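**Q** give me coordinates for this.
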Amino acid sequence: MDYDKARLKIILDLNQSPLQREGLVRVYLPVGYDQSNDTYPVLYMHDGQNLFYPGSDISGASWQAGDQLDQLQIAGVTTGIILVAIDCSVENEGLGRMSEYSPWPSAPPAELANWNSKKLGMGGKGDLYVDWLTRSLKPLIDQNFRTQPERDTTLIGGSSMGAVISLYAALKYPDSFSKVGVMSPAFWFAEQPIRQFIDQTGFRERLSIYIDIGTAETSDSTVSCFPDVYLKGARSLHQQLSQKAFIKRLCLNIDQGGLHSETAWAGRFPDMLCWLLDANL
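**A** I've put the predicted structure just below:
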């Protein structure tokens, strides 16, 4: 089964946004959208190039998100959901993505002190990205599609650095997002600033947060400690969040042998979505 290309709409060129860079925003509509007047929850996701089909992605694989959403809806697991897919930055050999997906400059843990990577010089543009997404893009989506715009039916999610910026967006704008998919979080990128930000939050709204991690994840196969860094980061994030009053529901899903890859995230995408929607596969 393949997704219905007629239900995949390109709605924005990011050159025309405050981000002022190459990229698109795509919207994938539920099965039967044009044949009904129903309204739908909305899921905002990052790294939009990776979500639909090989060839549009930047890594050689895709999440097959459209196909998976269709199957869940047809099976009656969900009643349909609108997916908003925002392309990531490919500027500076892809390092622009690291800057947009963190409001803080990189501050890796001691285990990565000797890691020589250009990624460690990135970060700091996350507020620009999150503010635009919440204040400009979300109203545009709500005005042009039959959404359920309330926070209780607005989700945000992503993987790796996309997981970091998803969590940050929900913590900064808890009146807009209630459910967060934090897949394979690159917690190591700015661990202490993230921890401090979580501790400083004092809002009354409550969040449902899904976290997952594979036991074999790495961002550099030559750095032997990376799988442990990823695993410890996800566990410590879960532990910290579990103590917060703003948590409504919290999950940590550990994928034995799971890699840091689009294929792994595609495999866990239905689990993430169903947990956040409190639906059963």
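**Q** switch to C-alpha atoms for all contacts and neighbour counts from now on
**A** Will do.
**Q** and the strand or helix carrying Val182, what other elements does it pack with?
**A** Per DSSP states H and E: Val182 is located in strand 179-183. Contacts defined by 3 or more Cα pairs under 8 Å, 6 or more residues apart in numbering; DSSP states H and E place strand 179-183 against strand 154-159, helix 161-172, strand 207-214, helix 262-277.
**Q** mind running it again at 7 Å?
**A** Where contact means 3 or more Cα pairs under 7 Å, 6 or more residues apart in numbering; DSSP states H and E, strand 179-183 is packed against strand 154-159, helix 161-172, strand 207-214.
**Q** list the contacts for Ile86?
**A** Contact analysis of Ile86 by Cα atoms under 7 Å, 6 or more residues apart in numbering lists 24-26, 45-48.
**Q** go again using 6 Å as the cut-off
**A** Going by Cα atoms under 6 Å, 6 or more residues apart in numbering, Ile86 touches 25, 46, 48.
**Q** the first one and Pro270, how far apart?
**A** Read that as Val25. Note on Val25: its distance to Pro270, by Cα to Cα, to the nearest Å, is 22 Å.
**Q** let's compare: structure for the following, please.
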Amino acid sequence: MRYFIVLGVILWNTLSVNAQNQGKVFEAKTLESSILKKERHYSIYLPQGYDTSDMTYPVLYLLHPAGPRNTVPDHRSWLYYGELKHYLDNAIANGDIVPMIVVTPDANYGAKRISYFNDPEGDFDFEDFFFKEFIPHIEQNYRCRKDRDSKAIAGASLGGAAVIQYAVHQPEEFSVACALSGAVRKYDSQYLKGKYPNLSEKILMDWYKPYDVISFFENQPKDAEQNIKWYISCGDDDHLSPNNVMLHTVLKAKGVEHEFRIQNGAHDWTYWRGILPDFMTFISDSFRK
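**A** Have a look, this model is predicted:
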């Protein structure tokens, strides 16, 4: 009997310690967007100790992909497929990364498309929403630090492309940007006409100019001052690996310091889960400095 009592105490203490080392996740938070004219969802991770202190925390804005097939791409993707909470709880408890808030907005426009752009058809200006409504909402409602050195952005696939575009468009917002399997491309008439068949070539060309980050860097002077820590990663079997290599080559030619990874993997959650510790450590090291 005494053996079972002792065993029960040990088990209880173990569970209590584990619970104390866990952060909290809210999967379906909402805000009303006047820009998008609808309610928007997001998920947020608050590190262990958030409820019992008045500390402020650095914040990572983590963007979900538009796929892959047979997945539900929305604000919960990094939690469900990326096993984000499990990683964060363990990495923070072990001291591998600093405690931080991680927030994932939903860029899913129902049956139409997933988009982080200001839509060329004018009915889903997500980039305006992100900077004018979403970030202010997070900063007003959670104890996250607002200085640039305490803010990072990361994302996969279409979210990876948005990471680079957002950091280029608003360089004063983030100190570190991590693009994973980024869907970066120069202007591609066939690709864009397939997505927006009702728009003319001229409208699409003019609209896409701010989102063509490869051309943006090509037109930068060599060794121009950069104040963003860049991390770019892609799987070697990913159909987007040539595009990411092209971006790396341009950055290298222009003297833009960045970390670049081509590793074994495809365009899927197996790859993004696998590199989660690497890019999160990169972000955390930036926050520590």
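**Q** picking up where we left off before, will you turn the helices and strands packed on strand 179-183 of structure 1 into TSV that also has mean neighbour count and distance to Gln68 of structure 1?
**A** Converted to TSV, these look like this (neighbours: other Cα atoms under 10 Å; distance: least, Cα to Cα, whole Å):
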stretch	mean neighbour count	distance to Gln68 of structure 1
strand 154-159	25	16
helix 161-172	25	20
strand 207-214	24	18
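**Q** now these as JSON lines including distance to Gln143 of structure 1?
**A** Below are these laid out as JSON lines (distance: least, Cα to Cα, whole Å):
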{"stretch": "strand 154-159", "distance to Gln143 of structure 1": "14"}
{"stretch": "helix 161-172", "distance to Gln143 of structure 1": "21"}
{"stretch": "strand 207-214", "distance to Gln143 of structure 1": "25"}
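**Q** which one of those lies closest to Gly258 of structure 1?
**A** Nearest of these to Gly258 of structure 1, taken as Cα to Cα: strand 207-214 at 3.9 Å.
**Q** Provide the aligned range in structure 2 for the closest one.
**A** Mapped onto structure 2 using TM-score structural alignment, strand 207-214 of structure 1 spans residues 228-235.
**Q** now the strands: where do they sit in structure 2?
**A** Using DSSP state E, the strands of structure 2 run over 24-33, 38-46, 59-63, 101-105, 108-109, 113-114, 151-156, 176-180, 229-235, 258-263.
**Q** who's in contact with the longest one?
**A** The reference is to strand 24-33 of structure 2. So strand 24-33 of structure 2 is contacted by 39-46 (Cα under 6 Å, 6+ apart).
**Q** any quick ChimeraX command for the buried ones out of these?
**A** This is how ChimeraX selects the buried members of the contacts of strand 24-33 of structure 2, with burial counted by 16 or more other Cα atoms under 10 Å:
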select :40,41,42,43,44,45,46
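**Q** spatially central residue in structure 1, please.
**A** Gly158 (1.6 Å; Cα atoms, centre = their mean).
**Q** name the nearest residue to whichever residue in structure 2 pairs up with it, sequence neighbours excluded.
**A** Superposed on structure 2 with TM-score structural alignment, Gly158 of structure 1 falls opposite Gly155. Leaving aside its chain neighbours, Gly155 of structure 2 sits nearest to Leu63 (4.2 Å; criterion: Cα to Cα, 6 or more residues apart in numbering).
**Q** where exactly do the helices run in the stretch 101-250 of structure 1?
**A** Counting by DSSP state H, counting those that start in this stretch, the stretch 101-250 of structure 1 has helices at residues 126-132, 138-144, 161-172, 191-200, 226-242.
**Q** report the angle between the longest one and strand 179-183.
**A** Looking back up the chat, that one is helix 226-242 of structure 1. Here helix 226-242 of structure 1 runs at an angle of 160 degrees relative to strand 179-183 (axes from the mean of the first three to the mean of the last three Cα atoms, to 10 degrees).
**Q** now the strands of structure 2 in CSV, with distance to Asp188 of structure 2?
**A** Below are those laid out as CSV (distance: least, Cα to Cα, whole Å):
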stretch, distance to Asp188 of structure 2
strand 24-33, 31
strand 38-46, 30
strand 59-63, 23
strand 101-105, 27
strand 108-109, 23
strand 113-114, 18
strand 151-156, 20
strand 176-180, 20
strand 229-235, 21
strand 258-263, 24
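**Q** tell me how far the ends of stretch 186-197 of structure 1 are from each other?
**A** One end of stretch 186-197 of structure 1 to the other measures 16 Å (Cα to Cα).
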